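Visitor: structure for this input, please:
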Amino acid sequence: MTTTTAETPPLRLRSPSDLLSATPYLLGFHPSNSLVVLGLHGTGLHFHVRGDLPDDRDDGEMLAEEYAAMFGRHKVDGVVLIAYGPERAERFLRAVADAMRRHGIPVPECLRAHEGRYWSLTCDEPDCCPPEGRPFDVRSSAAAAEATLAGMVALPDREAVVRALDGPTGDALAAIQEATDRAGLRLVRLASAAAADIGVGPAAVRAGALALAAAVKRYRAGGRLTDDEVAWLTLLLHVLPFRDQAWLRIDRDGPPGRAVHRQLWADLVRRADPGLVAPAAMLLGYVCWRAGDGLRAGIAVDRALEADPGYRGARLMAEILDRAVPPSALPPLGRPRRRAVRRRMR
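Guide: Next up is the predicted model:
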């Protein structure tokens, strides 16, 4: 099963057609062969999950219980279920609805969508929900227009999102590998010069802090790093104390800085030497998760683990995503405690 979880931005959804029109924008792509679960808090959507439809009935029963347990842990007030697929998808859809109800979770709406039509499993009125289904058009929906105005984008499919974060190939790969060789020599010279002074580790952290500050400033102004700058920052991120500084800065810059950090780390993921991309990809996964973009967070973490299966930061992020932990459940990193602040002021 491939699952994507994320917190849901506020959208006004008044009908099944609105739900179906907004869902691709919530996910970031138009789903197919998928189950989407929208968690409700009060009268609004709060948390959503997308997963592949199972291949057989045994997997379906087990997955249904997993979905119900997940949303039970989040203490939602109810869920809306949407299956994207042919009629056979209804068996799994009903299994998930039954599991939710066994866990005490109301299911006010249960939909199946396929080839521009939808069917409601909670409505048996022919005038409202005819056997042939009701047509819907994502493009002409007010919900889709509202999502677009909010800056949300729906790519054609999940693979399009994955491709948008692919690493370099061909000439671009050769160029960044050459730049990485130059960055490696630069790092050796830095280590040699610092060995008898402040030490190699502190020198690398200081160099990383300078490189990161310059990179954030560049992307905030709409610029972009050169290959040599990408390679230098990529290598320095393998120094864990500096990697942790970069991680902390994502939260310290707060929501206003997230767009800049997403642009920076996404650019590194697309351009860095694929064998060295794990720290940058993990940071991209973190900032996407903080921003409520579970889809890209998962793709970035997969890139990190592909480059380095044992990378601990990526494994931690993978666990957070697998457990569907929402950003609101974890405070920002590096937030000073009030008691410590008061102690310093004395």
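Visitor: please make it C-alpha for all contacts and neighbour counts, starting now.
Guide: Will do.
Visitor: tell me the SS of residue 6?
Guide: strand (DSSP: H, G, I helix; E, B strand; the rest coil).
Visitor: how near is the closest residue to it other than its chain neighbours to residue 134?
Guide: Spatially, and ignoring its direct neighbours in sequence, residue 6 is nearest to residue 294 (4.5 Å; Cα to Cα, 6 or more residues apart in numbering). The spacing between residue 294 and residue 134, counted by Cα to Cα, to the nearest Å, is 30 Å.
Visitor: looking at the two, which is more packed in?
Guide: residue 294 (29 against 16; other Cα atoms under 10 Å).
Visitor: that one against residue 8, yeah?
Guide: No - using Cα atoms under 8 Å, residue 294 is not in contact with residue 8, being 9.9 Å away.
Visitor: still on that earlier bit, okay, the residue nearest to residue 6 and residue 285: tell me how far apart.
Guide: 8 Å.
Visitor: for comparison, sequence B:
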Amino acid sequence: MTEAPERTTVTSLTDLVEVVPSLLGFHPHDSLVLLAIRDGMVQLTARTDLFDAPPARALAPAWHRLPGAHFVVIAFSADAGCAWWGLDDVDLALPGDAERILVHADGERWYEHPDDEGTPYDALGGVLLAEAAYAGRPIRGSREELYALVEPNRTPAEVTASLDRVAARAEGLSDILGEARALLAAHDDAPGDLEIDDATVLCLASHDPCFLDEALLSTTRANAAPRVSLWLQVVGCGVPNCVGGALAAAALAAWLNGDGALQSVCLEAMDDRPGPAEWARFLQAVNLGAVPPAEWDSLAAELRRARA
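Guide: Sure thing, here's the model as predicted:
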């Protein structure tokens, strides 16, 4: 679930259908997307697979969190029957007094009811998507492109050689932690590509609970974007079964950066590459509870007090 990014003005339901990829960060396929609108603004965007059973269960935290909001629910699918099945499931689950608009979008037209002739929209090249790209919000072609971001991109031989080099130059854990802290600070100031040995240092450091707590609790909405880049590089270059801490750090930074889809993908990757249990529980609760990034400062303060 994603908090709305910087303001984009929409003037019609067509605009709203076209802007969804910029809110999610990718073009949805066979997806149900719920937009919670209050005070004339999209406050929250939530997505689930259309074929989840029942799909309404995954979207329920959005309307529980924002009672009184106006909801627009859009089924993106070429299969009209499945689209309206999913929309009907959400319609039945929404509170009876909640205002809602149900829409099926098939990639070329959107429809407000099954017998509607439909209204054309631009699924790929609309002005609003161009504005999002210009503003630096990446819009990926599909959710599969997000999964590729958390896959290993180094050969086992490259990873082993990097581990050997780091072990040869580090006299102990304190050296690795000190180097990792310096890398984290440097990347905040000047984001860029990591050398594989630097990624290895950060991967090893992420196994130290104190360092990982420090790294995650120092993540803010201001430095979230470079932190996403940093930790995804660690995930790609690290030992595949040992990047759980880096995945947790990437998930937190993605959430704070307004990229709920990437946050969810990082959490799913942690099923196979487990990370720190406490942070995994926290991130799952944030995701399932549709907690907006604006609440991070108070949540981080509570976590610091709990660790003191």
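Visitor: what's the counterpart of the residue nearest to residue 6 of structure 1 in structure 2?
Guide: Using TM-score structural alignment, the partner of residue 294 of structure 1 in structure 2 is residue 260.
Visitor: can you name the element that comes right after the strand or helix carrying residue 174 of structure 2?
Guide: Residue 174 of structure 2 is part of helix 173-189 when elements are defined by DSSP states H and E. For helix 173-189 of structure 2, the following helix or strand on the C-terminal side (DSSP H and E) is helix 196-205.
Visitor: mind giving me the packing neighbours of that next one?
Guide: helix 156-169, helix 173-189, helix 224-237 (3 or more Cα pairs under 8 Å, 6 or more residues apart in numbering; DSSP states H and E).
Visitor: now the last one: which residue numbers in structure 1?
Guide: Equivalent residues of helix 224-237 of structure 2 are located at 258-271 in structure 1, counting by TM-score structural alignment.
Visitor: touching the helix holding residue 174 of structure 2 from outside, list them.
Guide: Where contact means Cα atoms under 8 Å, 6 or more residues apart in numbering, the residues beyond helix 173-189 of structure 2 that reach it are 170, 198, 201, 202, 204, 205, 211, 215, 223, 226, 227, 230.
Visitor: buried subset of these, written for PyMOL?
Guide: To isolate the buried members of the contacts of helix 173-189 of structure 2 in PyMOL, using 16 or more other Cα atoms under 10 Å:
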select buried, resi 198+201+202+204+205+211+215+223+226+227+230
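Visitor: could the contacts of helix 173-189 of structure 2 go into TSV alongside distance to residue 16 of structure 2?
Guide: Shown next, in TSV, are those (distance: Cα to Cα, whole Å):
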residue	distance to residue 16 of structure 2
170	54
198	42
201	44
202	41
204	44
205	43
211	42
215	37
223	29
226	29
227	30
230	32
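Visitor: which two of the contacts of helix 173-189 of structure 2 have the greatest separation?
Guide: Among the contacts of helix 173-189 of structure 2, the pair separated by the greatest distance (Cα to Cα) is 170 and 223, at 28.1 Å.
Visitor: check contacts around the aligned partner of residue 53 of structure 1 in structure 2.
Guide: The alignment partner of residue 53 of structure 1 in structure 2, by TM-score structural alignment, is residue 50. By Cα under 8 Å, 6+ apart, the contact set of residue 50 of structure 2 is 30, 31, 32, 75, 82, 83, 86.
Visitor: try residue 16 of structure 2
Guide: Counting by Cα under 8 Å, 6+ apart, residue 16 of structure 2 has contacts residue 10.
Visitor: which SSE is it in?
Guide: Short version, using DSSP H and E: residue 16 of structure 2 is in helix 13-24.
Visitor: now that helix: how far from the chain's centre is it?
Guide: Mean C-alpha position of helix 13-24 of structure 2 versus that of the full chain (Cα atoms, centre = their mean, to the nearest Å) differs by 17 Å.
Visitor: which stretch of structure 1 lines up against it?
Guide: Using TM-score structural alignment, helix 13-24 of structure 2 pairs with 16-27 in structure 1.
Visitor: what about the closest residue in space to residue 247 of structure 1 that isn't next to it in sequence, how many neighbours?
Guide: Among residues not flanking residue 247 of structure 1 along the chain, residue 283 sits closest, at 6.4 Å (Cα to Cα, 6+ apart). Using other Cα under 10 Å, residue 283 of structure 1 has 31 neighbouring residues.
Visitor: what's the counterpart of residue 283 of structure 1 in structure 2?
Guide: Match for residue 283 of structure 1 (TM-score structural alignment): residue 249.
Visitor: can you confirm its match is in a helix?
Guide: Yes - under three-state DSSP, residue 249 of structure 2 falls within a helix.
Visitor: residues contacting it?
Guide: Neighbours of residue 249 of structure 2 in contact, by Cα under 8 Å, 6+ apart: 212, 215, 216, 227, 228, 231.
Visitor: equivalent analysis for residue 89 of structure 2, please.
Guide: 54, 55, 56.
Visitor: how near is it to residue 60 of structure 2?
Guide: On the measure of Cα to Cα, residue 89 of structure 2 and residue 60 of structure 2 end up 11 Å apart.
Visitor: what's the distance between residue 261 of structure 2 and residue 29 of structure 2?
Guide: 13 Å.
Visitor: neighbour count winner among these two?
Guide: Under the neighbour definition other Cα under 10 Å, residue 261 of structure 2 and residue 29 were set side by side, and residue 261 has more, 23 against 18.
Visitor: circling back to that earlier point, for residue 276 of structure 2, which of the helices and strands packed on helix 196-205 of structure 2 is the nearest?
Guide: helix 224-237 (14.7 Å).
Visitor: quick one: distance of the closest one to the chain centre.
Guide: That offset, for helix 224-237 of structure 2, works out to 13 Å (Cα atoms, centre = their mean).
Visitor: and stretch 126-145 of structure 2, by the same measure?
Guide: Distance, centroid of stretch 126-145 of structure 2 to centroid of chain: 14 Å (Cα atoms, centre = their mean).
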